[in-house]
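# sharing a model prediction with you, sequence too.
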Amino acid sequence: MSGIEQLAAKVATYLEPEQVNQVRRAYFYAEQAHDGQFRRSGEAYVTHPLAVAGILADMRLDHHGLMAAMLHDVIEDTGIAKEAICEQFGEAVAELVDGVSKLSQMDPRSKAEAQAKNFQKMALAMSRDIRVILVKLADRLHNMRTLKGMPQEKVRRIARETLEIYAPIANRLGMHSIRVEFEDLGFAAMHPLRAARIRSAVARARGKREARATQIEQALNACLARKGLTAVVSGREKHLYSIYKKMRRKRSFTEIMDLYTFRILVDKVDTCYRALGVVHSLYKPLPGSFRDYIAIPKANGYQSLHTTLFGGHGVPIEIQIRTHEMEVLARSGIAANWLYQSAGDGQHARARRWVNGLLELQQRAGNPLEFIESVKSDLFPDEVYLFTPKGRIMELPRGATAVDFAYAVHTDVGNRCIACRINRQLAPLSQPLESGVTVEIVTAPNAAPNPNWLNFVITGKARTHIRHALKQQRRGESVRLGQQLLDKALGSLGCGLTQIAPAPMQAALAEYQLKTQEDLLEEIGLGSRMAYLVARRLTETLGEPLPVSQGPLAICGAEGLALSYGKCCTPIPGDAIVGCLSAGKGMVVHLDGCKNIAELAHNPEKCLPLSWAKNVKGEFNVELRITLEHRRGLIALLASSVNAVDANIEKISLDERDGRTGIAHLLISVTDRVHLARVIKRLRILKGVLRITRQKG
């Protein structure tokens, strides 16, 4: 019997005859399209889509999904257009095939960018039809099974991509069997020698374990039978990649193999809890090891009771207890939606929520590489379960913080977050959350994301939305700064921005290839375009303008991300200052006379005089160099003296000069020069302080 007839016989057990014929027709169309194409093994190329369809038939996928599997490489490898497939097989199949196909006619700067763009395209298709990811997973699974004969560099690249993206996706969708095969095949391809050694060690250890495993299994069966519980008890084999990951976490092979794992399958949920009581009466449970994933399922829908027991002679025994239906869901995940039409509905809804989250990440991400990094960070295998004040359960990756939680609740909650309460107690926003705690987010109407949040958030959604909000915030601040700079430049030429007619403005925008006046102001604020040159361009039609002297541009310290302060000279309010425009960074404020900008100081296009506004806000860092004698407790005295005059020490370091003296470098935050003078005066009276100077470069 030919390959297609074997497949037809398999799918005929759950599809209508007409649907089976449509699958056959898709196969013959693919066979003709791939005519003359061969795999590296020498087989006709059509054997690959046929094998992919076979994997999906084991999941009992519908006929549209099987047809898409047959045709999934036609657009990409044969030049047949999507429209032709749509005409032959309908729009549903064509959309599935297009969703799985890689982007063509693309000139990416790197393979990573190509991977990112293709995954971004697939995520968009997944949001329309979840079957896209099932076809792609089956396609990748068959490719992993047939890597032999490929160049080693390509093998490693495909294996790494599988371990980093496709295995976590299979796990996220609850498809345990496929995830395990991905991991073991990927591990063997990436590290063949390590895989071979672990496989050999497992085979040697198996013989020693069998007698004890059989003894434990018989004891469990006998105990359950005495209590009148009908259950299926079976040992669980550890897979190679799981052993390897545990060994990477500094656990010895002997320690890993000494743990015996058993699965107990029962008929009903309440029987799960009764069986748990029975096994706890047989062996002592390890304190803190119990996990109830039935009451609170994992993010991928997995449900089970987990406990660890001390068996005879102190042998640790890990027990998983679940119903037969939960076992099907644990193995097949979202595919259970097709295996058992009702069993996978909850799984399908979870998958849909995850895919919709991917779509939101895609819309907010600045570029494909940023998107795929966000997706990778979201594919965590372990979750923590948290509660909102109203009792709603939230699932987040282990290590998530209150900011991750805030964005999981709603984007607006994250953007306006200013503090959090964990179990009604105020806590830092950066504190990793633990399962079972209640998290309350405190918001303020005018709050905005802090760039420092990017240092501790771990979810892709939080990271993407913070970046997006900061970009919008930076744009608004850059536009305002750009308007100030352009107004000042135009003022020096005898006019103002409001006096510029629409025609010259549109002509300038066309010349600079910009769409709106805001875009132009943003480029000026970011230092990518010189305000004086733009002003000259806008006033060309007014004749030769007369220069008008103007005072320096006043800054108030609240300009935000569009304005920064030079770390080389740390200017503070009261200092004479200049602004240096840096392309892409905006304006950097330096001390007048700072050596680092000596070459630009006389260039009016790059440097402009600044002054401090009367209502300067905020705190500013300044560095002090203190020569002091070696005295016990002097550093503590320095710190308490700075604190006594309402200043903060941001950083402190000490260099030895000789046996008697040393030099302390203090980075402190002050409000202005008067505040700094108070700090220096307070430090000078300390016994042992010999000299204080302010570092200005």
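Structure's in. What do you need? Nothing here was measured: the structure is a model prediction, and the numbers come from that model.

# can we go C-alpha only for contacts and neighbour counts from here?
Fine.

# contact partners of stretch 85-100?
Stretch 85-100 is contacted by residues 26, 64-65, 67-69, 71-73, 75, 82-83, 121-122, 124-126, 129, 131-133, 135-136 when judged by C-alpha atoms under 8 Å, 6 or more residues apart in numbering.

# same question, stretch 452-459
374, 377-378, 396-397, 399-401, 403-404, 430, 463, 466.

# could you dump these into TSV and include distance to residue 108 and secondary structure?
Shown next, in TSV, are those (distance: C-alpha to C-alpha, whole Å; DSSP: H, G, I helix; E, B strand; the rest coil):
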residue	distance to residue 108	secondary structure
374	20	helix
377	23	helix
378	25	helix
396	33	strand
397	32	strand
399	34	coil
400	33	coil
401	35	coil
403	34	helix
404	32	helix
430	37	coil
463	24	helix
466	27	helix
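
# how far is stretch 138-151 from where the chain is centred?
27 Å (C-alpha atoms, centre = their mean, to the nearest Å).

# then stretch 335-344?
On C-alpha atoms, centre = their mean, the centre of stretch 335-344 falls 30 Å from that of its chain.

# so who does residue 431 touch?
Here residue 431 is in contact with 401, 402 (C-alpha under 8 Å, 6+ apart).

# helix, strand or coil for it?
coil (DSSP: H, G, I helix; E, B strand; the rest coil).

# how far away is it from residue 399?
Distance, residue 431 to residue 399, using C-alpha to C-alpha, to the nearest Å: 9 Å.

# mind listing the shared neighbours of these two?
With C-alpha under 8 Å, 6+ apart, residue 431 and residue 399 have no common neighbours.

# give me the buried positions along stretch 268-287.
269, 271, 272, 275, 276, 278, 279, 283, 285 (16 or more other C-alpha atoms under 10 Å).

# as CSV, those with distance to residue 539 and secondary structure would be great.
Output for the buried residues of stretch 268-287, formatted as CSV (distance: C-alpha to C-alpha, whole Å; three-state DSSP):
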residue, distance to residue 539, secondary structure
269, 79, helix
271, 84, helix
272, 81, helix
275, 85, helix
276, 83, helix
278, 89, helix
279, 87, helix
283, 89, coil
285, 83, strand
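
# residue 240: which of the residues you listed is nearest?
residue 285 (27.1 Å; C-alpha to C-alpha).

# with adjacent residues omitted, what lies nearest to the closest one?
Setting aside the residues directly before and after it, residue 285 is nearest to residue 309 in space (C-alpha to C-alpha, 6 or more residues apart in numbering), at 4.2 Å.

# put this next to the previous one:
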Amino acid sequence: MLRQYELVERVKEYDPDADEAMLNRAYVYTVQKHGTQIRASGDPYFSHPVEVAGLMTDLKLDQETIATALLHDTVEDTLATIQDIEDNFGPEVARLVDGVTKLSKIEQMPENERAAENLRKFLLAMSEDIRVLLVKLGDRLHNMRTLHFIKKLDKRQRIARETMDIYAPLAERVGMYEYMREMQLLAFEQLEPEAYHTIAKRLTQLRQQDGGQVDAIALAMKQALAEAGLQVEVSGREKHPYSIWRKMAERHVSFEQVTDIMAFRVLTDDETDCYRALGVLHRTWQFLPGKFKDYISTPKTNGYRSLHTSLMYENSMRVEVQIRTREMHRLNEFGFAAHWAYKQGNRPDGQVGWLRDLIEIVDASHDAEELLEHTRMAIYQDRIFAFTPKGGLFQLPKGATPVDFAFAVHTDLGAQTVGAKINGRHMPLRTPLANGDVVEIVKGTSAEPQLSWLGYVVTGKARAAIRRAVRLKERAEVAEIGQMLFDEIAGRVPARVGKKALKKALERLKMEEEDDLYYAIGAAEIEDRDVMEALVPGCTEELPETPEWGKRHISIRGLTPGVAYTFAECCHPIPGDRIVGTRRSGEKVEVHTIECHELASGIDSDWLDLSWGKRASGAVGRLRVTLYDRPGTLAEAAGIFAQNHANVRALDQVQNDPPFTGYDIDLEVQDLAHLNRIVSALRASDAVAQAERV
């Protein structure tokens, strides 16, 4: 562990003007606050923030970042508060600590939701200041280095999976390749221990057998380049086990069949020498077509610049070579952190393009699963380049389509897409883009995102935007039904319902917009009585308790008085159906229709002979209604329900295959005859292609 004076000296080496007193206070503060706390390794807890601060000094980050690294766990794990941090170290350090501080554990939330909420807040925090991400990556890297001390296997694997899925790709996206590689290696060891140890053992055997082959190849390259008048540094290494394992998985090959285990790096003085070195290597050894990538003329989104090529060395050995300047190498290994000017005022903007995309995804995602899915899509690294007709350059994941491209250009353009030209030719929207394609998006003023696009888009940004648009459309359709039903409900109150009464009703129901009320009615989230009472307080007091007002009157013969029962979701029995009961020990009696498929498949329970009582009325039946996919058809169906005095309890879209849209609709009806009348009315409508009871 770094001692106090050692840490301060490290900072002073690259920043002589750093506030030594502030750094000393931060070191002492974290030691005092964490006190006797112990890590799983048995080390004092404060050794962790001190080591993270040491990682930040390796990146030559400013004093505020070093102090943040020292203090980043104090608010979560000690009695210190953000206000304490601000009082002692100023508002900037307090803001950074607040952004990096691990979130309080939410024990009641499922693991996925907890991870998603952590990620959501983390992305928003780092969008304001990229130093939040840099410290967080240092924090995660040090935790991974000590992960093996945690005794519980499932906990180690959970942390390793989160690192592999989120933190390693994030490190890659900001160009911190050293962090990315080490995180992947440490996570791989936990997630696939057998594969890790097998590959590591094979690499050791190869190293013992090759007789210094890596050094020999590096020397041969250096000599060939020197003969051409180029003074360069050449280094070689074996790829790490995770990189090899991934190639084995992608190519479906064995370890022996992976031919490019060795990688070499050539460092030159300037950019021109990079291209000269490339020419020399291609003339000296056979170049593998399709394996050349020029990230100098077209850098990656994280600023990475280098030439990549693959050569066939002697004895048909395949090797990968990266060629870059020494300055490029410095920036490539530590990416965004290497750009951070700790003394000048020209600090880089944390809101880089891909980060803005992540923030859009946070805003558009509906739930935890969506957020994690879309974010992982957005931060994985395999990319292609595509251009607008005016020369604008966009990087996209491999397999991206014109729809992904349109959303990458602008969310509004994606929403209005109706067609695309690729290299001047009209092509289907599902066409995968290739490197260098010129893409022209054809848009329509009345177009809107289609649910079918989710079948082929690959970017998180596109998927999040499409799903959000589809949800809004579905909400609008449900609200349209609700508005029809509202008119029928308002007709029952003993007064004319005007704008003023509606505004007061919204206040009483704690709703902001009329659409909120219509949606609640259409989605059966609110009872008719509650709406009427909100419109005209007191108007429901004298109403009879009949099914018309949302109350059910159900009596069933064959049940012992007081016995609890429930209606089966598989068949939705309603008065008029022939019914039977099933009973398991300790559970409610479940009422089924006699034709229910669940009964035919065999249910391990006692059967009861049941029938409806004389006054039985009011139950929920389910219909599957297939509408023609054109404006107004859903509203027409809603009108049929309203005319027949049926209350919509739930509506789910189950089909979207133009020219048809299918819905499962739960209706509160009086009895079987009532439901049959509604089915007949639906079948007679030009808006309805098919209607049947489920």
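Arrived safely, thanks for sending. Note that the structure is predicted; figures quoted are calculated from it, not measured.

# for the two chains, what TM-score is obtained?
The TM-score (TM-score structural alignment, normalised by the length of the second structure) is 0.78; 601 aligned residues with a C-alpha RMSD of 3.8 Å.

# quick one on the thing from earlier: distance from the helix or strand harbouring the residue nearest to residue 285 of the first structure to the second structure after superposition?
Element membership of residue 309 of the first structure, judged by DSSP states H and E, is strand 305-310. Compared with the second structure after fitting, strand 305-310 of the first structure deviates on average by 1.7 Å (mean C-alpha distance after the TM-score superposition for the first structure).

# which residues in the second structure does that strand match up with?
Counting by TM-score structural alignment, strand 305-310 of the first structure pairs with residues 307-312 of the second structure.

# and the strands in the stretch 401-550 of the first structure?
417-422, 425-427, 439-443 (DSSP state E, counting those that start in this stretch).

# mean shift between the second one and the second structure?
What it means is strand 425-427 of the first structure. Strand 425-427 of the first structure sits 1.4 Å off on average (mean C-alpha distance after the TM-score superposition for the first structure).

# helices - which of the contacts of stretch 85-100 of the first structure land there?
26, 64-65, 67-69, 71, 75, 82-83, 121-122, 124-126, 131-133, 135-136 (DSSP state H).

# pull out the buried residues from those residues.
For those, buried by 16+ other C-alpha under 10 Å: 26, 64-65, 67-69, 71, 75, 82, 121-122, 124-126, 131-133, 135-136.

# which element is residue 183 of the second structure on?
Using DSSP H and E, residue 183 of the second structure falls in helix 177-191.

# and that helix against the first structure, how far off on average?
Counting by mean C-alpha distance after the TM-score superposition for the first structure, helix 177-191 of the second structure comes out at 0.8 Å.

# and that helix, what's buried?
Here helix 177-191 of the second structure shows 177, 179-191 as buried, counting by 16+ other C-alpha under 10 Å.

# mind putting those residues into CSV with distance to residue 649 of the second structure?
What follows is the buried residues of helix 177-191 of the second structure, written out as CSV (distance: C-alpha to C-alpha, whole Å):
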residue, distance to residue 649 of the second structure
177, 54
179, 53
180, 51
181, 53
182, 54
183, 50
184, 49
185, 52
186, 52
187, 48
188, 49
189, 51
190, 49
191, 46
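
# now do the same for residue 330 of the first structure: its match in the second structure.
Checking TM-score structural alignment: residue 330 of the first structure goes with residue 332.

# ok, for that match, nearest residue in space, not its chain neighbours?
Residue 332 of the second structure's closest residue in space is residue 304 (C-alpha to C-alpha, 6+ apart), at 5.3 Å.

# what about the one you found, neighbour count?
24 (other C-alpha atoms under 10 Å).

# pull the number of nearby residues for residue 90 of the second structure.
14.

# what does residue 611 of the second structure give?
Neighbour tally, residue 611 of the second structure, other C-alpha under 10 Å: 20.

# so how far is residue 600 of the second structure from it?
Distance from residue 611 of the second structure to residue 600 of the second structure, by C-alpha to C-alpha: 19 Å.

# ok, residue 136 of the second structure next?
57 Å.

# do residue 218 of the second structure as well
74 Å.

# more neighbours, the two?
A direct count of neighbours by other C-alpha under 10 Å for residue 218 of the second structure and residue 600 places residue 218 higher, at 19 against 9.

# so that one touches residue 236, yeah?
Yes: look at residue 218 of the second structure against residue 236 with C-alpha atoms under 8 Å: they come within range, at 6.0 Å.

# shared neighbours of these two, which are they?
With C-alpha under 8 Å, 6+ apart, residue 218 of the second structure and residue 236 have common neighbours residue 264.

# tell me which stretches of the stretch 251-400 of the first structure form strands.
For the stretch 251-400 of the first structure, the strands defined by DSSP E, counting those that start in this stretch occupy 260-266, 284-285, 291-292, 305-310, 316-323, 383-387, 393-397.

# which element is the residue mapped onto residue 88 of the first structure from the second structure on?
Matched by TM-score structural alignment, residue 88 of the first structure corresponds to residue 88 in the second structure. Using DSSP H and E, residue 88 of the second structure maps to helix 82-89.

# buried set for that helix?
82, 85, 89.

# average distance between it and the first structure?
Looks like 0.7 Å for helix 82-89 of the second structure (mean C-alpha distance after the TM-score superposition for the first structure).

# need the contact list for the equivalent of residue 401 of the second structure over in the first structure.
Aligned by TM-score structural alignment, residue 401 of the second structure pairs with residue 401 of the first structure. Contacts of residue 401 of the first structure were listed using C-alpha under 8 Å, 6+ apart, and they are 429, 430, 431, 432, 433, 456, 457, 458.

# burial measure for the aligned residue in the second structure for the fifth one, as a count.
Aligning on TM-score structural alignment places residue 433 of the first structure opposite residue 433 in the second structure. Around residue 433 of the second structure sit 22 other residues, with neighbours defined as other C-alpha under 10 Å.

# hang on, isn't residue 433 of the second structure packed against residue 403?
No: the pair residue 433 of the second structure / residue 403 is not scored as a contact, 10.2 Å apart, by C-alpha under 8 Å.

# pretty sure residue 309 of the first structure is touching residue 317, no?
Yes: with contact defined as C-alpha under 8 Å, residue 309 of the first structure counts as touching residue 317 (5.0 Å).

# could you find the closest non-adjacent residue to residue 421 of the second structure?
residue 440 (5.0 Å).

# what's the distance between that neighbour and residue 460 of the second structure?
21 Å.

# wouldn't residue 374 of the first structure be in contact with residue 462 here?
No: look at residue 374 of the first structure against residue 462 with C-alpha under 8 Å: they stay out of range, at 9.1 Å.

# surely residue 133 of the second structure and residue 124 touch.
No: using C-alpha under 8 Å, residue 133 of the second structure is not in contact with residue 124; the gap is 10.5 Å.
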